[in-house]
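In: one predicted model, sequence on top.
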Amino acid sequence: MSTITTEELAETTLLRFATAGSVDDGKSTLVGRLLHDSKSVLTDQLEAVERVSASRGQEAPDLALLTDGLRAEREQGITIDVAYRYFATPRRRFILADTPGHVQYTRNMVTGASTAELTVILVDARNGVVEQTRRHAAIAALLRVPHAVLAVNKMDLVGYEEKVFAAIAEEFTAYATELGVPEVTAIPISALVGDNVVEPSANMDWYGGPTVLEHLETVPVAHDLSHCHARLPVQYVIRPQGPDHPDYRGYAGQIAAGSFHVGESVTVLPSGRASKISGIDLLGEPVDVAWTTQSVTLLLEDDIDISRGDLIVPSKDAPATTQDIEATVCHVADAPLTVGHRVLLKHGTRTVKAIVKDIPSRLTLDDLSLHPHPGQLVANDIGRVKIRTAEPLPVDSYADSRRTGSFILIDPNDGTTLTAGMVGESFAAPEPVKDDSEDDGWDF
């Protein structure tokens, strides 16, 4: 059997990161500068930006136009939706999510940062740390984003003063540390001019750290999910037809966390049936081991009943199954989420019926205070919920695995995504009160 070498893995290293910050802090300009200066912009794209900029009387191209793609964004000069961009350098591949800065688009930032391994939070050097900066830092902490970059932008407008940068970096780092953000890297930049974005700045010789791109290229992502508990949500059962594969039965899916190897004892959840891995197919070829984010097909020694929605895990490291889930959620739908709400809960590849049994608290991101028992969550609210599912689910704590510790709630009537959830304690919730509501016949 063949295996993928460490060198080959390094060549495919991918970093997912998100940008965040207040309105007009220069997020889209920073993204545009990264794309432009790293030679990741196609000629026709750059020409289109230059034409639009010239029509507005601007001498230099407005690089924010490379990411603000919606007509409303271009007209208002703000970012509304999450803009994903894909680019690569010789050292690493990137998926970038440029998220909005307005308070009413908090849910968009949650969407963009939910899969990010790093968040770039911009601050206008003239304004320093503001309310929205603290809000975005809190969201990054709640989502367990392991790396944070504080990009102090528009340094050219404060005379490239070191003391301005140092004061902002100290204030933000202290706040982020209080939130539990594990790592903060502060970088003084000017996205408009290009200082310390891709190339080192000649205007800030007092700064000896990395540029934004250099940090993105070198920040370790080994923490990833390769060292987490191994999990494979089954997406599809493969049964090839024909005489060449008379007994083939494979269980296909993308490895959500950890690694699997041939000969390993595994358990299928929620049924609890056990077997051993007899083979692993990757891109049509047999391999000895497979790891996080690879799409593989597992073959087992025993012919047991497995279907889409099941979870294959190492027998020595199986999560408990439960019908009672307590989680931190961000409500993303316009219609409110209320106690007693009947929903569908999607966890991995499995979808089950569920009821919202309680909403113990809502988080006020401005000062991280808790409003107990709000009764409902409206769009952009973050709070605690208790959910009862119709069937047992094998869930991890979000602190242990961002993939198998997360879920979404769906409206069963029209399929609208209502809420994004993170299992376990992300912030301290007040003591719940006894639910004295009458039985509505939906207890599972």
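Out: The structure has been received and is ready for your questions. Numbering: from 1, shown residues only.

In: alpha carbons only for contacts and neighbour counts from here, please
Out: OK.

In: tell me where the stretch 251-400 of the chain has strands.
Out: Assigned by DSSP state E, counting those that start in this stretch, the stretch 251-400 of the chain shows strands spanning 259-261, 265-269, 273-282, 285-287, 289-291, 295-300, 311-314, 321-331, 337-338, 342-347, 350-364, 369-372, 376-377, 382-394.

In: which of those strands is buried the deepest?
Out: Comparing the strands of the stretch 251-400 of the chain by mean neighbour count (mean count of other CA atoms under 10 Å), strand 311-314 ranks first with a mean of 26.

In: from the rest of the structure, what touches it?
Out: 230-234, 260, 264-270, 394 (CA atoms under 8 Å, 6 or more residues apart in numbering).

In: this is the other structure I want to compare:
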Amino acid sequence: MSTTNHTEDLGVLRFITAGSVDDGKSTLIGRLLYDSKAVLSDQLSALSRAKNKRTVGDEIDLSLLTDGLEAEREQGITIDVAYRYFQTVRRKFIIADTPGHEQYTRNMVTGASTADAAIVLVDATRVTTVDGKTQLLAQTKRHSAIVKLLGLQHVIVAINKMDLVDYSEQRFNEIRDAYVELAAHLKLDDVRFVPVSALKGDNVVQASESMPWYAGEPLLPLLESLPVRRARHALRFPVQWVARQDGHLSDDFRGYMGRVESGEVSVGDTIVVLPANREAIVAEIIAPVPGGTASVDRAFAGQCVTVRLAEDVDVSRGDTFVSTNDVPTPARKLEADLCWFDEEPLSTQRKYLLKQTSNTVFARVGAVRQVLDVHTLSHALDRHSLKMNDIGSVSLTLQKPIVADEYDTQPATGAFVLIDEATHHTVAAGMIRAASN
């Protein structure tokens, strides 16, 4: 029999855990790390002596592997986004353990913004039944809506604490059916369900003997096999800095530093500088290498490089290099989805700073189109503001045009944050749905 499936490198999978407080997110990640042998012996020794552990005797509190802040350990809740890295024979993983409390929704959005998949935890003991209908918690709905807004490719619903409901297949089916209805409403595409006990290790790394009725894969093999689509987007290279070596010499060096947000660029390519709409040829690409920098032939999405052009073109921070076969029209008007973070509600009477890639421009919210009610999943059309943790659709007018794309097609240039000009607080994260001049 071929062993290709066991040795094929499937690349890095970035995923988050999401759910309500005490659903067991940190414990689940701890169990993944522990059972996959990704925890060092000195870490285990330190955990067994931890003063804030919530287990009895010598039993290890696996949640402490991710709850790194002292305040988290004392309160028993996750506050910050904790990133953990581990690998198996088949794949490398980057995990973001995100807070479940509504107060820390912004942290969950931060963790989800770069993820490929989400594990949504549902506590089997906390889901209620009203008039014969299974009711999911509001935070489960909120986090699922954010997962949809951010365009994550896969959702795994881990129905946790099955040991506390006697590993009931009926209970699993009730919760699964309720989430299937939620997923259909939100239009989530790829949703899978796994019954687990993070505390006991059932169906986390190994199949559970206590749930013989479950015919699917345990959580880790499922994560190992998830396909990750890496779309080949057109070039977007926002200029972060203009580097000058010596302005008075005839062989003056002028390089444009930044990160390739999407696509790729090669020496000899003709690019377009926006918003000036000027064409130029790439003369040189300089990239970091061990011990310094070196000229390279090509640069890809995610790389930080310096680009030198053959022509003298007026380029400043905030300008964007794009490919000649995909030249967007810089936009001053945006339609966007916002997740509001600030205690101070959104006001259509004030200006905000909109930061997108290396651009920062003044923006004004012209109208709040609708606001999502996470309890009923309906959209309120009579709301004209957003309060903390609301998700809504808005229109914005910018002081000057920016190179903007729809988030679904170009996430790097389709995302932004709003900043309060007076307090400098980041008040919202936004996803562009339409852009126009």
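Out: That came in fine, so what should we check first? Given the structure is predicted, the values throughout are model-derived calculations rather than measurements.

In: ok, and the closest non-adjacent residue to Thr416 of the first structure?
Out: Closest residue to Thr416 of the first structure apart from its sequence neighbours, by CA to CA, 6 or more residues apart in numbering: Ile410 at 5.6 Å.

In: tell me the counterpart of that neighbour in the second structure.
Out: Aligned against the second structure by TM-score structural alignment, Ile410 of the first structure finds its counterpart in Ile419.

In: SS state for its match?
Out: Classification of Ile419 of the second structure using DSSP: H, G, I helix; E, B strand; the rest coil returns strand.

In: tell me how many other residues surround it.
Out: Residues near Ile419 of the second structure, counting by other CA atoms under 10 Å, number 22.

In: could you check the distance from it over to Phe341 of the second structure?
Out: For Ile419 of the second structure, the distance to Phe341 of the second structure equals 10 Å [CA to CA, to the nearest Å].

In: same deal with Tyr407 of the second structure?
Out: 20 Å.

In: equivalent analysis for His375 of the second structure, please.
Out: According to CA to CA, His375 of the second structure and Phe341 of the second structure sit 18 Å apart.

In: so which of those two has more stuff around it?
Out: Taking other CA under 10 Å, His375 of the second structure and Phe341 do not tie; Phe341 has more neighbours (26 against 14).

In: the more buried one matches what in the first structure?
Out: Per TM-score structural alignment, Phe341 of the second structure is aligned with Val332.

In: what does the longest helix anywhere in the first structure rub up against?
Out: Counting residues, the longest helix found in the first structure (DSSP state H) is helix 162-179. The contact list for helix 162-179 of the first structure (CA under 8 Å, 6+ apart) reads 125, 128-129, 134, 137-138, 141, 150, 152, 158, 184, 186, 188, 204, 206.

In: rerun at 10 Å
Out: Contacts to helix 162-179 of the first structure, defined as CA atoms under 10 Å, 6 or more residues apart in numbering, come from residues 123-130, 133-134, 137-142, 148, 150-153, 155, 158, 181-189, 204-207, 368, 427.

In: what's the answer for stretch 38-52 of the second structure, then?
Out: 30-34, 53, 55, 57-65, 70, 72-76, 85-88.

In: tell me which entries of those lie within strands.
Out: 85-87 (DSSP state E).

In: what does Asp373 of the second structure align to in the first structure?
Out: When the first structure is aligned by TM-score structural alignment, Asp373 of the second structure is paired with Thr364.

In: which residues in the first structure form helices?
Out: Under DSSP H, the first structure gives helices at 6-11, 27-37, 43-55, 71-76, 106-113, 131-142, 162-179, 212-218.

In: now the ones you listed as JSON lines including distance to Val378 of the first structure and mean neighbour count?
Out: Compiled in JSON lines, the helices of the first structure are given as follows (distance: least, CA to CA, whole Å; neighbours: other CA atoms under 10 Å):
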{"stretch": "helix 6-11", "distance to Val378 of the first structure": "43", "mean neighbour count": "10"}
{"stretch": "helix 27-37", "distance to Val378 of the first structure": "27", "mean neighbour count": "23"}
{"stretch": "helix 43-55", "distance to Val378 of the first structure": "38", "mean neighbour count": "14"}
{"stretch": "helix 71-76", "distance to Val378 of the first structure": "24", "mean neighbour count": "12"}
{"stretch": "helix 106-113", "distance to Val378 of the first structure": "11", "mean neighbour count": "24"}
{"stretch": "helix 131-142", "distance to Val378 of the first structure": "17", "mean neighbour count": "22"}
{"stretch": "helix 162-179", "distance to Val378 of the first structure": "24", "mean neighbour count": "16"}
{"stretch": "helix 212-218", "distance to Val378 of the first structure": "35", "mean neighbour count": "18"}
